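Q: Sharing a model prediction with you, sequence too.
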Amino acid sequence: MGSKLFNKLLLVAGFASLAHAAFSAAHHRTYLRLTEQEWTSLPLDIILQTVISLVLVVYNIIQIVGNFKEIRATVDMQQRTWDTLGNFPSFYTFNHRGRALSPSYKPPRANELDAQQQ
């Protein structure tokens, strides 16, 4: 638990440092315009701060997110049998008009429908 909190704090610090590097780059560009100097590249300290902040952010995001799943679909499919391969529970439908064709179907009365909707 303490490790996750520490990683989150480092992530926030990394984002703050990245925002500071962006602000410093914009400020440097404005300074060059005001002094009418030609822009060649950013100073080394801004570039280093940007790279270090980016590495810090990426590393801590990976630590916070946790384990990744395998990209290959065959890894997930190896545990499934042929019987369960086409099974999609999210597509199950229980309230459909086909039940009205059943001989034991009794349609609900109007007062029962009102009670169900409330």
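A: Yep, it's here.

Q: going forward, measure contacts and count neighbours with C-alpha atoms only.
A: Noted.

Q: Who are the packing partners of the top helix by length along the chain?
A: The longest helix of the chain (DSSP state H) is helix 2-34. Helix 2-34 is packed against helix 44-65, with contacts defined by 3 or more Cα pairs under 8 Å, 6 or more residues apart in numbering; DSSP states H and E.

Q: In addition, the following structure is provided for comparison:
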Amino acid sequence: MAGTIHKLILTVGFLSMFHAAYSAAQHHSYLRLNELEFTRLPFDIILQAITSLFMIMYAVLNLAGEFKEIRASADLDNKSWETFRNVPSFYTFCHRGQSLLYQNPVST
């Protein structure tokens, strides 16, 4: 249920952001048609864009799930040192040390 609410907030936030962008483009073309100088956007468009941004950020942060810590050792705190040394991908059974066993000793 909570995920549905956050998805709805995200959708409303994006629609509101697109509306703010469209309103800004309309305001700019209005100024161009009336040959007025562009100084800044009206306050309501700026407020709508900022509110939409915060709505989107809130929804995305809640939909993203659990974050992991930045520290690389955070996942490794509960492991012992023996676990680090025991890595199956480093096991080698066919190595050149076996051939040393079967060589004839050098006679002098």
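A: Cool, the structure landed. Just so it is clear, the model here is predicted, and its values are computed rather than measured.

Q: Kindly provide the TM-score of these chains.
A: Once superposed, the chains reach a TM-score of 0.74 (TM-score structural alignment, normalised by the length of the second structure), with 91 aligned residues with a Cα RMSD of 2.0 Å.

Q: residues of the longest helix of the first structure that come out buried?
A: Of all the residues in helix 2-34 of the first structure, those buried under the rule 16 or more other Cα atoms under 10 Å are 7-8, 10-11, 14-15, 17-18, 20-22, 24-25, 28-29.

Q: Measure how far it is from the centre of its chain, please.
A: 22 Å (Cα atoms, centre = their mean, to the nearest Å).

Q: now swap in stretch 30-48 of the first structure and tell me
A: In this view, stretch 30-48 of the first structure has its centroid 35 Å away from the chain centroid, taken as Cα atoms, centre = their mean.

Q: List the buried residues for it?
A: residue 46.

Q: hmm, who's touching that stretch?
A: 21, 24-25, 28-29 (Cα atoms under 8 Å, 6 or more residues apart in numbering).

Q: most centrally placed residue in the first structure?
A: In the first structure, the C-alpha nearest the mean C-alpha coordinate belongs to residue 65, at 9.2 Å (Cα atoms, centre = their mean).

Q: residues touching it, list them.
A: Counting by Cα under 8 Å, 6+ apart, residue 65 of the first structure has no contacts.

Q: any idea how far it lies from residue 51 of the first structure?
A: 21 Å (Cα to Cα, to the nearest Å).

Q: Equivalent analysis for residue 20 of the first structure, please.
A: Noted for residue 20 of the first structure: a distance of 12 Å to residue 51 of the first structure, by Cα to Cα.

Q: now do residue 25 of the first structure
A: 13 Å.

Q: and if you look at residue 17 of the first structure?
A: For residue 17 of the first structure relative to residue 51 of the first structure (Cα to Cα), the value is 10 Å.

Q: same deal with residue 3 of the first structure?
A: Residue 3 of the first structure sits 23 Å away from residue 51 of the first structure, going by Cα to Cα.

Q: Could you do residue 58 of the first structure as well?
A: 11 Å.

Q: try residue 13 of the first structure
A: Residue 13 of the first structure is 14 Å from residue 51 of the first structure, where distance means Cα to Cα.

Q: ok, back up a step: looking at the contacts of stretch 30-48 of the first structure, which is nearest residue 83 of the first structure?
A: Nearest to residue 83 of the first structure, judged by Cα to Cα, of the contacts of stretch 30-48 of the first structure is residue 21 at 55.9 Å.

Q: The closest one: what's it in contact with?
A: Contact analysis of residue 21 of the first structure by Cα under 8 Å, 6+ apart lists 46-47, 49-50.

Q: Thanks again, I'm all set now.
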